[in-house]
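Pasted the sequence and its predicted model underneath.
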Amino acid sequence: MKLATWNVNSLTVRLSQVEEWIKKAKPDLLLLQETKQENIKFPHEAINALGYKSIHNGQKTYNGVAIISKYELLDIQNNIPGFEDGQKRMIAATVNTNHGKIRIVCVYVPNGQSVDSDKYFYKLDWLKHFTLWLKNEMLSHPDIIIAGDFNIAPQDIDCHDPEAWKNNVLVSKREREAFQKIIDLGFSDSFRAMNPSEIQYSWWDYRMAGFRRNLGMRIDHILTNKNLINKVTMSAIDKEPRKSERPSDHTPVIIEI
């Protein structure tokens, strides 16, 4: 089974890139973030034409998450239950694979803007409620994969210049602690588990020739529970889509189980 996550930074702009990548990579599951589309605008027909099913939790202009799947998508959950939030940042579904039933959770964690802003505290609050929901979700779903744009570089190795970014969003102590609390529930960062010392990034700023100069961060993650991490055979970052004309500032992250 191949699963990938990709923040596409507007599916309206990059649908053709997503279609091309699906045809080339042939994932069983593709999780998208920042679709920036209302549900009525999501291109289900185009996805169906490629042989996939799809679900979407979106809004106009901002946010939006989707799961594209070869499998039937069951027991769908939009947003974090009990957390009042108008922003569309999470969607979950269960799929029945050769490895049994797996709960798939697609997330687009808030960016946080700056550590002294209201958006930063919203990010921490969102992560707190997400972690509480996830802890409960684990009681009824033994196997879970969480994937998406976490907007957190978990370690200094995941940031091109840790000293320059020190005490900023994406790398701040409180964000990293929140990420670790998810890991502590019983999850593994699949890329780092398979590539302990590899320096690779999944996001590069459009400004300052960030991609050409490799001024990036690894902020897109696929977390698997401990049972599944033992079955992961590959975890990689595909930089090719970032080389496209008018690319997303993120690129796909992939695992194979």
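Perfect, thanks for sending it. Since the structure is predicted, the reported quantities are computational estimates derived from the model, not experimental observations.

make it CA atoms for all contacts and neighbour counts henceforth
OK.

chain center to stretch 228-243, what's the gap?
In terms of CA atoms, centre = their mean, to the nearest Å, the gap separating the centre of stretch 228-243 from the centre of its chain is 12 Å.

now do the same end-to-end measure for that stretch.
Criterion CA to CA, to the nearest Å; first-to-last residue distance in stretch 228-243 is 32 Å.

contact partners of it?
Surrounding stretch 228-243, the residues in contact under the criterion CA atoms under 8 Å, 6 or more residues apart in numbering are 17, 21, 143, 188, 190-191, 194-195, 200-202, 211, 247-257.

Sort out for me which of the residues you listed are in strands.
Using DSSP state E, the members of the contacts of stretch 228-243 that fall within strands are Ser188, Val253, Ile254, Ile255, Glu256.

Most neighbours among those residues, please name it.
Val253 (27 neighbours; other CA atoms under 10 Å).

And Lys23, how close does it get to Ala49?
Counting by CA to CA, the gap from Lys23 to Ala49 is 11 Å.

Now the buried members of the contacts of stretch 228-243.
The neighbour-count criterion (16 or more other CA atoms under 10 Å) marks 17, 143, 188, 190-191, 194, 200-202, 211, 247-255 among the contacts of stretch 228-243 as buried.

can you pull out the strands in the stretch 1-150 of the chain?
With DSSP state E, counting those that start in this stretch applied, the stretch 1-150 of the chain shows strands at 2-7, 29-33, 53-57, 65-69, 74-78, 90-97, 100-108, 144-149, listed in chain order.

could I get those strands as a markdown table with mean neighbour count?
A markdown table is the format used below for those (neighbours: other CA atoms under 10 Å):
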| stretch | mean neighbour count |
| --- | --- |
| strand 2-7 | 24 |
| strand 29-33 | 27 |
| strand 53-57 | 22 |
| strand 65-69 | 25 |
| strand 74-78 | 13 |
| strand 90-97 | 20 |
| strand 100-108 | 21 |
| strand 144-149 | 25 |
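
this is the other structure I want to compare:
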Amino acid sequence: MKIATYNVNGVNGRLPVLLRWLDESAPDVVCLQELKAPQDKFPEEAIRNAGYNAIWHGQKSWNGVAILARGTDTEIKEVRRELPGDETDEHSRYLEAVVNGVLIGCLYLPNGNPAPGPKFDYKLSWFERLITHAAKLYTLDIPVVLTGDYNVMPTEQDVYKPERWLDDALFRPETRAAFQKLVAQGWTDALRKLYPDETIYTFWDYFRNAYGRNAGLRIDHFLLNPKLVGRLTTAGVDRHVRGWEKTSDHAPVWIQLKEK
């Protein structure tokens, strides 16, 4: 079972890139973030024509998440489409469903810049809500994965020239401490488990030829509970997709699981 996460950065504007990658990579499950599309503008027909069933939580500006499953008849059992803890939060940043026996939390954590400030405060409060909800998911007796764009560089190993990012919301001590608090519940960072010493990036800015210089960040993560860790075999980043024309500033990230 191959599960992927991809901040597509505008699902309609970058639909040709998404469809090309789906055809090439053929993941079984895909978590998408930053749809930038209202609920009724999600390209369901094109996704189905590509061979995928989908559920989504759309929003016009910046947000929006979706879960895709290969096979138009594959069941995606939606569990929730919001992160609990704040009934006033109207952002479309979380979607949870069961696919092929795995509970999947697709998330798009707030960017938080400029920091400090209200956006950074929202980022940290959203993170605390995620930590609280994740603690409950961790106790479930089923395989669970929390994946998506965390907008966090956990360590200096996860950023090109970390000294340039010290004041950025994605690298501030408060943000990294929140990520470590989440992982400390017992979750396994899939890519770091398999490749503890390698430099791995999942995002390259559009400016200053970041992709060409490999001046990247690792901000898209897979966290697995113990029920799923034993099934992890390989993982990777489809880095070349970042080099395609009119593509997202993120590259797709994936893990491969053994069958039960």
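Ah, there it is. None of the values given here were measured: they were computed from a predicted structure.

Drop the TM-score for these two in here.
These two chains, once laid on top of each other, score a TM-score of 0.95 by TM-score structural alignment, normalised by the length of structure 1; 253 aligned residues with a CA RMSD of 1.2 Å.

and Lys227 of structure 2, that one's in a strand?
No. Secondary structure assignment (DSSP: H, G, I helix; E, B strand; the rest coil) places Lys227 of structure 2 in helix, not in a strand.

Need the nearest residue in space to it, chain neighbours excluded.
Pro143 (4.7 Å; CA to CA, 6 or more residues apart in numbering).

which residues sit in contact with that neighbour?
Each residue near Pro143 of structure 2 by CA under 8 Å, 6+ apart is listed here: Gly101, Val102, Leu103, Leu224, Asn225, Pro226, Lys227, Leu228.

Next, find the distance separating Phe207 of structure 2 from Ala215 of structure 2.
Per CA to CA, Phe207 of structure 2 is found 10 Å from Ala215 of structure 2.

Look at the two and report which has more neighbours.
Under the criterion of other CA under 10 Å, the comparison of Phe207 of structure 2 against Ala215 puts Ala215 first, with 16 against 8.

how deep is the closest residue to the more buried one other than its chain neighbours tucked in, by neighbour count?
With CA to CA, 6+ apart as the criterion, Ala215 of structure 2 has its nearest non-adjacent residue at 5.2 Å, and that residue is Tyr160. Applying other CA under 10 Å, we find 20 residues neighbouring Tyr160 of structure 2.

which position in structure 1 aligns with Tyr160 of structure 2?
In structure 1, the residue matched to Tyr160 of structure 2 (TM-score structural alignment) is His160.

Sort out which of the buried ones among the contacts of stretch 228-243 of structure 1 are in helices and list them.
Helix and strand membership here follows DSSP state H; of these, those in helices are Gln17, Ser190, Phe191, Met194.

OK, contacts around the last one?
This means Met194 of structure 1. With contact set as CA under 8 Å, 6+ apart, Met194 of structure 1 has these partners: Met234, Ser235.

and the gap between it and Met217 of structure 1?
18 Å.

Then the second one?
The spacing between Ser190 of structure 1 and Met217 of structure 1, counted by CA to CA, is 16 Å.

which residue packs closest to the residue nearest the centre of structure 1, ignoring adjacent ones?
The geometric centre of structure 1, computed from its C-alpha atoms, lies nearest to Gly148 (CA atoms, centre = their mean), at 0.6 Å. Here the nearest residue to Gly148 of structure 1 in space, its sequence neighbours aside, is Val107; by CA to CA, 6+ apart that works out to 4.9 Å.

do Phe42 of structure 1 as well
Counting by CA to CA, 6+ apart, the nearest residue to Phe42 of structure 1 once its immediate chain neighbours are dropped is His56, at 7.2 Å.

got the contact list for that neighbour?
When contacts are taken as CA under 8 Å, 6+ apart, His56 of structure 1 is in contact with Asn39, Phe42, Gly64, Val65, Ala66, Ile67, Ile91.

May I ask which two of those are separated the most?
Phe42 and Ile91 (14.4 Å; CA to CA).

tell me, how many neighbours does Leu224 of structure 1 end up with?
Careful, residue 224 of structure 1 is Thr and not Leu. 24.

repeat for Tyr138 of structure 2
Around Tyr138 of structure 2 sit 19 other residues, with neighbours defined as other CA under 10 Å.

ditto for the one 3 residues further on
Residue crowding around Asp141 of structure 2 was assessed by other CA under 10 Å; the count is 10.

Same question for Lys193 of structure 2.
Applying other CA under 10 Å, we find 12 residues neighbouring Lys193 of structure 2.

Now do the contacts for the residue mapped onto Leu73 of structure 1 from structure 2.
In structure 2, the residue equivalent to Leu73 of structure 1 is Ile76, according to TM-score structural alignment. Contact criterion CA under 8 Å, 6+ apart gives Asn53, Ala54, Ile55, Ala69, Ala97, Val98, Val99 as the residues in contact with Ile76 of structure 2.

Who are the contact partners of the fifth one?
Listed by CA under 8 Å, 6+ apart, the contact set of Ala97 of structure 2 reads Ile67, Ile76, Lys77, Glu78, Val79, Arg80, Leu103, Ile104, Gly105.

Relative to Leu170 of structure 2, which of those residues is nearest.
Once CA to CA is applied, the member of the contacts of Ala97 of structure 2 that ends up nearest Leu170 of structure 2 is Gly105, at 20.5 Å.

How many neighbouring residues does the closest residue to Ser10 of structure 1 other than its chain neighbours have?
Take Ser10 of structure 1 and drop its neighbours on the chain: the residue closest to it by CA to CA, 6+ apart is Thr35, 4.6 Å away. Residues lying near Thr35 of structure 1 (other CA under 10 Å) number 28.

Need the contacts of Ala97 of structure 2 in JSON lines (columns: distance to Pro173 of structure 2).
Below are those laid out as JSON lines (distance: CA to CA, whole Å):
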{"residue": "Ile67", "distance to Pro173 of structure 2": "31"}
{"residue": "Ile76", "distance to Pro173 of structure 2": "37"}
{"residue": "Lys77", "distance to Pro173 of structure 2": "37"}
{"residue": "Glu78", "distance to Pro173 of structure 2": "34"}
{"residue": "Val79", "distance to Pro173 of structure 2": "32"}
{"residue": "Arg80", "distance to Pro173 of structure 2": "30"}
{"residue": "Leu103", "distance to Pro173 of structure 2": "30"}
{"residue": "Ile104", "distance to Pro173 of structure 2": "28"}
{"residue": "Gly105", "distance to Pro173 of structure 2": "25"}
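
out of those residues, who's nearest Lys119 of structure 2?
Set against Lys119 of structure 2, the nearest of the contacts of Ala97 of structure 2 by CA to CA is Gly105 (22.8 Å).

Would you mind confirming that that closest one is in contact with Leu83?
No. If you go by CA atoms under 8 Å, Gly105 of structure 2 and Leu83 don't touch, sitting 9.8 Å apart.
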